[in-house]
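Asker: Next input, structure requested:
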Amino acid sequence: MAAFGIREATSSDARLLTDMLVEAANWNRLAARPRVEVLADRGVLRYISGWKRPGDHGVVALDPEGIPIGACWYRLFPGNDPGYGFVSPGVPELTLGVNPMWRARGAGRELLQALVRDAAAAGHARLSLSVDRGNHAQGLYRSEGFVVVSSGDDSDTMVKALH
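Answerer: Below you'll find the model as predicted:
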């Protein structure tokens, strides 16, 4: 397995996070939507709009040459305007995206583990996410301790206890 550099995401990483959000949304290449269509969806755009606002935190994976290849980040959403994986106010919802040519090589796992450590260090008790059924990332989330807490028509909301 390759080793990846991991660094904290900064406000200057908004474009990278946008790219990784599109990758996450287009996990199924057979049903991929054009970038402009993905970002026209307010429900999707909310995960990066205005990055980096108070409470936002993320990490970036770097290939051996230092080039960003993926990102994992979380945001807090209010109860009156929840995200897809919302479980309650104060529980950050995470997003994970990896460049397709780097998938299944460990970058996603390293990003997820780093973000979980950071969220626990920041005092968060849980992290949540939403994942489409059929997305291979669901296996990654399960193996890292996330459990399904609710299900929709084609996706599951998963939560990991951090303490």
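
Asker: C-alpha from now on. contacts and neighbour counts both.
Answerer: OK.

Asker: Touching stretch 129-144 from outside, list them.
Answerer: By Cα atoms under 8 Å, 6 or more residues apart in numbering, the surrounding residues in contact with stretch 129-144 are 27-28, 84-86, 93-95, 109, 113, 147, 154-159.

Asker: Now with 10 Å, please.
Answerer: Defining contact as Cα atoms under 10 Å, 6 or more residues apart in numbering, one finds that stretch 129-144 is touched by 24-25, 27-28, 74, 83-87, 91-97, 103-104, 106, 108-109, 112-113, 116, 146-148, 150-160.

Asker: Quick check on the residues you listed: which are buried?
Answerer: 24-25, 27, 74, 83-87, 91-97, 108-109, 112, 116, 146-148, 155-160 (16 or more other Cα atoms under 10 Å).

Asker: Now do the contacts for the most centrally placed residue in the chain.
Answerer: Centroid-nearest residue in the chain: T95, 1.5 Å away (criterion: Cα atoms, centre = their mean). Contact partners of T95, counting by Cα under 10 Å, 6+ apart, are 17, 20-21, 24-25, 47-48, 58, 71-75, 85, 112, 128-131.

Asker: to compare against the first, here's another:
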Amino acid sequence: MTTLREAGTGDLDLLYDLLLEAFNWDGTARFTREEVIADEHTARYLGGWRRPDDFGLVAVDGAAPLGAVWARALPAGTPGYGYVADDVPELGMAVVRSARGRGVGSALLAGCVRQARDLGWRALSLSVEDGNTAARTLYERHGFVVVGRNGDSDTMLREL
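Answerer: Below is the predicted model:
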């Protein structure tokens, strides 16, 4: 049975593993874990986790993590791939390959939208790479719409 719990400071290693999973979404090993941790741009998403405005959820089955979603507001001077505005947190999300297609991503995304709304944020943004149809479809089902383009990815926004 899948349950959601708040992502805390002790989840940093898990979140890095899942960020790697998100970057290598199609099974192609574009990055290693060490490269993700060392990269200046990707460090924006998790460096210093958990800052006061950071929030997120971890999906578990018993003690086994199935996936996570996390969000952080990034400033225009050091934006993420899905940057929209300083007051719009950008989310990262991944589900372990063995748990995909079981509603884990939908539960995480719905929970993150609730968290953001409860915390008083006005919107959420994200970036989805071309070809990642499953993720794009999930985001669209949860009300995200394309508002921009960054390289080979669309920036999507969900007003709250």
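
Asker: helix or strand for the residue nearest to the centre of structure 1, which one?
Answerer: strand 93-98 (DSSP states H and E).

Asker: what's the answer for Y45 of structure 2, then?
Answerer: Y45 of structure 2 belongs to helix 43-46, assigned by DSSP H and E.

Asker: Would you mind finding the match for S106 of structure 2 in structure 1?
Answerer: Under the alignment (TM-score structural alignment), S106 of structure 2 pairs with R109 in structure 1.

Asker: and its match, helix, strand or coil?
Answerer: For R109 of structure 1, the assignment made with DSSP: H, G, I helix; E, B strand; the rest coil gives helix.

Asker: And it, how far from T95 of structure 1?
Answerer: Separation of R109 of structure 1 from T95 of structure 1 (Cα to Cα, to the nearest Å) stands at 13 Å.

Asker: what residues are shared contacts of those two?
Answerer: C72.

Asker: Check which residues of stretch 67-85 of structure 1 are buried.
Answerer: Neighbour-count burial for stretch 67-85 of structure 1 flags 68-77, 82-85 (criterion: 16+ other Cα under 10 Å).

Asker: Give me the mean distance between the strand holding T95 of structure 1 and structure 2.
Answerer: Taken over the aligned residues, the distance from strand 93-98 of structure 1 to structure 2 averages 0.6 Å (mean Cα distance after the TM-score superposition for structure 1).

Asker: In structure 2, what range does that strand match?
Answerer: Taking TM-score structural alignment as the measure, structure 2 aligns residues 90-95 with strand 93-98 of structure 1.

Asker: Tell me the counterpart of I6 of structure 1 in structure 2.
Answerer: Using TM-score structural alignment, I6 of structure 1 lines up with L4 in structure 2.

Asker: Structure 2: helices as residue ranges?
Answerer: All helices of structure 2, identified by DSSP state H, fall at 12-23, 33-38, 43-46, 104-118, 133-141.

Asker: Run the chain-centre distance for the longest one.
Answerer: Here the centre of helix 104-118 of structure 2 is set off from its chain's centre by 11 Å, with Cα atoms, centre = their mean, to the nearest Å.

Asker: Can you spell out which helices and strands pack onto that helix?
Answerer: On a contact count with 3 or more Cα pairs under 10 Å, 6 or more residues apart in numbering; DSSP states H and E, helix 104-118 of structure 2 meets strand 2-6, strand 55-61, strand 64-72, strand 90-95, strand 123-129, helix 133-141, strand 153-159.

Asker: Those: which one's closest to R30 of structure 2?
Answerer: Among those, the nearest to R30 of structure 2 by Cα to Cα is strand 123-129 (13.1 Å).

Asker: what's the mean deviation for the closest one versus structure 1?
Answerer: Looks like 0.5 Å for strand 123-129 of structure 2 (mean Cα distance after the TM-score superposition for structure 1).
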